[in-house]
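Colleague: Take a look and give me a structure for this.
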Amino acid sequence: MRFSRLATDEEHAARGAAARVSALNGAPDGATPPRSAATTAAAAVAAAAAAALPPAAGACACAARAPTAATRVERRTSGEDASETVRSEPPRKLNMLQLVMITFFSVSGGPFGLESIVGTAGPRVSLIGLLVVPWVWALPQALMTAELATAIPEMGGYVVWVHRAFGEALGFQVGVWKAVESLLDLALYPVLLVSYAEAFLHVQMDALTRWTVSAGIIATVCVLNVLGAEMVGDYATVFGVVVLLPFAILVLLGAPSISASALLADPPAPPPGEEAEPIEWGVFFAILLWNTSGFDSAGTCAAEVAEPARSYLPAMVVTLALTLGMYLLPVAVGVSVTAAADGGFGAWRTGHFVEVGRLVGGPWLGGWIAAAGAVSAFALLTSLLCTSSRALAALAELGMAPAALGRLHPTYGTPHVAVLANGALTSCLVLLDFEVIAEMAMCLYCLAMSVELLALVRLRAAEPLLARPYRIPVSDTLGIRLFVAPPVALCLALVANSGPVPAALGVGVVGATGVVHACWSRRCGLASAGSSLRRWRDRGAYVAVQLAGAVGARAAELDAEAESLVASGGREDAAAR
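Modeller: From the prediction side, this is the model:
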């Protein structure tokens, strides 16, 4: 079995730095002697470090490509054998609006499913949670994605980040955790969509009919994804209008009804003669975190974004603002209208916004919100299949999954095999219990997110000279650690409070992933220690060349200043004479 690996950014950046050092000396790459001792030393270090790297493997992976770029050079090694093959790569066509809508439907898709926190904890606690939690949970995810996706704009996102920070073993683990979590997540939305259809049509489907309808929905979504991320972005934009518009109307019509006393109300009172039940904080935070998760999924499409350096930060900020607005305003209107209508919040359960719409605007608005819920479920399924399939393809490109999963469609440039594999596996899970799926998916998501945040810290330390078009404005030492501490703590707390069934299944997935990685590594002839040494050798050479380039540039500036001083001094002597 042959192990494939894409040429790393360090290799190309090192050779580029060596070329820049030579250019400072007024010569082609390493050809003529430099002008000073400093630039001579810099060129020598650059040449030595570049020589320590493996043979060139092609153009820099993170360099800007034209939208129609169609090739990528991949190095394949098997023992001492080496060869280079040219592969197609996806065109960069996604604009910022499309990226915003794909991210929005990977994170939120609207306030559907958020109603339970009001029924559990009451309006006051719910609104405080919606105001506070996103800033310590969603914001770090969004800014992490903006920094890493612009620094490493490759297909696969978090798979590539963790692989680059911690190596193949942990990269494989996180890739599989996220793949399983995505499959579980994907299985939720056909179930939701069928449930909306049953409620709308007033029918009750048997298990076989539900599975058949779900499989048809999944097949439709697979076709859209094979046609390209641009197609997914276009449909997500249309779906976004359909979902956002009824809630905008709800807020406009219901704003005069907003009441401070309703917003500050306590949890629902128990029936007479019964004791008040304590707030189920585990359920409360699980729902709240679940509805503000998924920003890292946007990083998997970085290879298909037209201008990642300029698009990602605005897209993450707009998505976060849109998500918070879609949560806070409808909840504020909803609790005020509900308080005026029946004085309680015990009826706030999943789907209650349909009743809120009916109270505010009549049956037409309630029906529109119900239809928007179905559209949102379809859009969530479409966007998540898009992002998760690219992570699966990245595992294949890094040699950690069957190579077929990394194949790109010859016409559309999409990882069509990964898309179809994801769709087929999802169709096998749609009949599982909804709550178990959701809890297990969140457990795996939190484990993977913890490692992704630690990868952000690790890359700041391991690759300080990596070009970062956007850099989170904190220091590389204490600042970045404090930045990731709150979301990591929330992740670990949620995993620790998982139910016994999701926890057992999560442990099983983690253990099985380790066994699979060991078997796959042995089959592919990988030597972890050797791979680690090669990785550190390459990074050391990369840092050395970058330092040499900086020294060479400064030396050239000093040479130019010296020549300028000599020339100006000569002119002054001539004028005096």
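
Colleague: hey, let's count contacts and neighbours off CA atoms from now on
Modeller: Noted.

Colleague: in this protein, which helix has the most residues?
Modeller: Once the chain is assigned using DSSP state H, the helix that runs over the most residues is helix 528-576.

Colleague: helices or strands up against it?
Modeller: helix 9-24, helix 37-52 (3 or more C-alpha pairs under 8 Å, 6 or more residues apart in numbering; DSSP states H and E).

Colleague: now the last one: how far from the chain's centre is it?
Modeller: Between the centre of helix 37-52 and the centre of its chain there are 38 Å (C-alpha atoms, centre = their mean, to the nearest Å).

Colleague: Name the residues of it that come out as buried.
Modeller: For helix 37-52, burial by neighbour count (16 or more other C-alpha atoms under 10 Å) applies to 38-47, 49-50, 52.

Colleague: Just give me the closest of those residues to Ala550.
Modeller: Ranked by distance to Ala550 (C-alpha to C-alpha), these are led by Ala42 at 8.4 Å.

Colleague: Relative to Arg539, how far out is that closest one?
Modeller: Applying C-alpha to C-alpha, to the nearest Å, the value for Ala42 to Arg539 is 18 Å.

Colleague: contacting residues around the residue lying closest to Val226 once chain neighbours are set aside?
Modeller: Leaving aside its sequence neighbours, Val226 sits nearest to His416 (C-alpha to C-alpha, 6 or more residues apart in numbering; 5.3 Å). Shown in contact with His416 (C-alpha atoms under 8 Å, 6 or more residues apart in numbering): Asn225, Val226, Arg407, Leu408, His409.

Colleague: Now the second one, please; I'll put the structures next to each other:
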Amino acid sequence: MVSGGPYGIEDILGGAGYLKALAILIFLPFVWSFPTALMIGELASAIPDEGGFYVWVRRALGPFWGYQEAWLSLTASIFDMAIYPTIFVLYLSKLFPAWTAGPRGTLWELALIALCCLWNLRGAPAVGEGSIALFVALLAPFAVLVGAAVWHGWHLHVNSAWTSVPSGGEGLSTAILVALWNYMGWDNASTVAKEVDNPQRNYPRAMLLSAGVVALSYVVPIAAVGFAGMAIAQFTTGSWTDAATTLAGPWLGIAIVLGGTITGLGMFNALMMSYARVPMVMAEDGLLPSALARRNSKGVPWVALLVCATAWALALQFSFERLISIDLMLYGASLILEFIALVVLRFREPNLARPFRAGSLAMAIAIGVMPTALIAYAAFSARDERMGHMPALLFGFLIALAGPVFYRISRSVWSGRPLQKELQPASSGD
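Modeller: Here you go, the predicted model:
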């Protein structure tokens, strides 16, 4: 639920050049991905409840902050989830430009959302198995691309493009923001913990292993096309198609395009499964309408699924870069709450069984420092972004500020009935 392969990282290369792009992609996992994976590994193994990050923050900091965690995550999802249909249509337009021109592009995006709704209604196992198959399918063309790039650079003795740099200085900041976005989302899988076999054992291992695999899936293709001497000029979202066509011919370009559509489909499908569980658990807690807790025979919260899908469809009008800026700000705030929850639970529940620990107490505190600094940088970098006539920072701040207001409304409107879940600590052990 973090990576759709190398699709979406083109703006990193176009904005920073080869050497800086590789440095960013190699460095960020150590200060962004791995600290987050350690935090999630501990919390998911200790509290493997449906609702994931919402439940962790609620348990550590109380219902108010749990609600804010859910609010920030769900509002961030509105912008995050609009990105994947955008990528789907962008790559589809490479093959069939007439199909995606004008309003037709929006129809394709809506069709993707509808398809993923139907897929999700079949249950988490169907989504999980399908996601694995889609990930393999989208990476296969890149394996060929890497091979072709290495052969091209080795046998044709082309000049490498390592030292080429883009014109202008604004691209580096964009490159860092896009890299942060491509490396975020590790906590999304936590919301379906009860639908995973042995989450105490599997979550920590999956988090740490995936962080390394994702980094390799980004670094290797960029290093390969740099070795082949591909120019960075006009390298932007969708440019893998042009690189593949140049290195191996139109057939590989078509394969890359198909992989790009698979990325949009696969990521949207998997994240839909994750996000829909949050309003379901909130409804069970008496903070949202009880209808959102309704499940079908497969255990899928189908009402929450449809409500979320409608909200995501409404954000399809925004551009890729603008979506990333708002997404990072809101998601970043929710991530900071998760790091705080990690530390608070060490104090409040020292005897909570933790099959996996993110090191000592000092380590648990330290791993949150760099992600927090990067989130602050992302917010600062978005200072010139605008949402319509409003500065993006102000827009994000107003969304976050609405969280406490909606919490009061939720408590007064839907909390007349007792909670279906008691917020009692789990059985303790080491």
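
Colleague: rewinding a little: please say which position in the second structure the residue nearest to Val226 of the first structure maps to.
Modeller: In the second structure, the residue matched to His416 of the first structure (TM-score structural alignment) is Trp302.

Colleague: same thing with Val174 of the first structure?
Modeller: Using TM-score structural alignment, Val174 of the first structure lines up with Glu69 in the second structure.

Colleague: what about that match, neighbour count?
Modeller: Using other C-alpha atoms under 10 Å, Glu69 of the second structure is surrounded by 27 other residues.

Colleague: mean shift of the helix or strand where it lies relative to the first structure?
Modeller: Using DSSP states H and E, the element containing Glu69 of the second structure is helix 63-95. The superposed helix 63-95 of the second structure is, by mean C-alpha distance after the TM-score superposition for the first structure, a mean 1.4 Å from where its aligned residues fall in the first structure.

Colleague: continuing past that helix, what's the next helix or strand?
Modeller: As assigned by DSSP H and E, the chain's next helix or strand after helix 63-95 of the second structure is helix 97-100.

Colleague: Tell me which residues of that following helix come out buried.
Modeller: Buried residues in helix 97-100 of the second structure, counted by 16+ other C-alpha under 10 Å: Thr100.

Colleague: Map Gly51 of the second structure onto the first structure.
Modeller: That one, Gly51 of the second structure, aligns with Gly156 by TM-score structural alignment.

Colleague: typo on my end, it should be Ala37 of the second structure
Modeller: Under the alignment (TM-score structural alignment), Ala37 of the second structure maps onto Ala142 of the first structure.

Colleague: Give the burial count for that match, as a bare number.
Modeller: Using other C-alpha under 10 Å, Ala142 of the first structure has 25 neighbouring residues.

Colleague: With Thr77 of the first structure instead?
Modeller: Thr77 of the first structure: 15 neighbours (other C-alpha under 10 Å).

Colleague: Surely it and Gly399 touch.
Modeller: No - in this structure, Thr77 of the first structure is not within contact of Gly399 by C-alpha atoms under 8 Å, at 10.7 Å.

Colleague: which residues do the two both contact?
Modeller: Counting by C-alpha under 8 Å, 6+ apart, the residues touching both Thr77 of the first structure and Gly399 are Phe3, Ser4.

Colleague: mind listing the helices for the stretch 301-450 of the first structure?
Modeller: 308-342, 352-361, 363-397, 416-427, 434-462 (DSSP state H, counting those that start in this stretch).

Colleague: how far away is the alignment partner in the first structure of Phe79 of the second structure from Val331 of the first structure?
Modeller: Mapped onto the first structure by TM-score structural alignment, Phe79 of the second structure lines up with Leu184. Computed with C-alpha to C-alpha, the distance linking Leu184 of the first structure and Val331 of the first structure is 28 Å.

Colleague: check which helix or strand covers the aligned partner of Phe247 of the first structure in the second structure.
Modeller: With TM-score structural alignment as the criterion, Phe247 of the first structure lines up with Phe142 in the second structure. Using DSSP H and E, the element containing Phe142 of the second structure is helix 124-155.

Colleague: how about the equivalent of Val484 of the first structure over in the second structure, what does it touch?
Modeller: In the second structure, the residue paired with Val484 of the first structure according to TM-score structural alignment is Gly368. For Gly368 of the second structure, the contact set (C-alpha under 8 Å, 6+ apart) comprises Pro35, Thr36, Ile336, Phe339.

Colleague: Now the first one: closest residue in space, sequence neighbours ignored.
Modeller: Beyond its immediate neighbours in the sequence, the residue positioned closest to Pro35 of the second structure (C-alpha to C-alpha, 6+ apart) is Ile367, lying 5.1 Å away.

Colleague: Tell me where the stretch 1-150 of the first structure has helices.
Modeller: Using DSSP H, counting those that start in this stretch, helices in the stretch 1-150 of the first structure cover 9-24, 37-52, 96-107, 115-136, 138-151.

Colleague: Need the winner for burial among these.
Modeller: Counting by mean count of other C-alpha atoms under 10 Å, helix 96-107 has the highest mean neighbour count of the helices of the stretch 1-150 of the first structure, with a mean of 27.

Colleague: Number of residues surrounding the aligned partner of Phe285 of the first structure in the second structure?
Modeller: When the second structure is aligned by TM-score structural alignment, Phe285 of the first structure is paired with Ile176. Neighbour count for Ile176 of the second structure, taken as other C-alpha under 10 Å: 24.

Colleague: you'd agree Ile176 of the second structure is in a helix?
Modeller: Yes - the assignment for Ile176 of the second structure is a helix, going by DSSP: H, G, I helix; E, B strand; the rest coil.

Colleague: Count the neighbours of Leu423 of the second structure for me.
Modeller: By the measure other C-alpha under 10 Å, the count of residues near Leu423 of the second structure is 13.

Colleague: Quick check: it touching Arg59?
Modeller: Yes - counting by C-alpha under 8 Å, Leu423 of the second structure does reach Arg59; the two are 6.9 Å apart.

Colleague: which residues touch Arg357 of the second structure?
Modeller: Here Arg357 of the second structure is in contact with Leu38, Gly41, Glu42 (C-alpha under 8 Å, 6+ apart).

Colleague: Show me the subset of the contacts of Gly368 of the second structure that the first structure keeps too.
Modeller: Compared against the first structure with both residues aligned by TM-score structural alignment, their matches' C-alpha atoms under 8 Å, the contacts of Gly368 of the second structure retain Pro35, Phe339.
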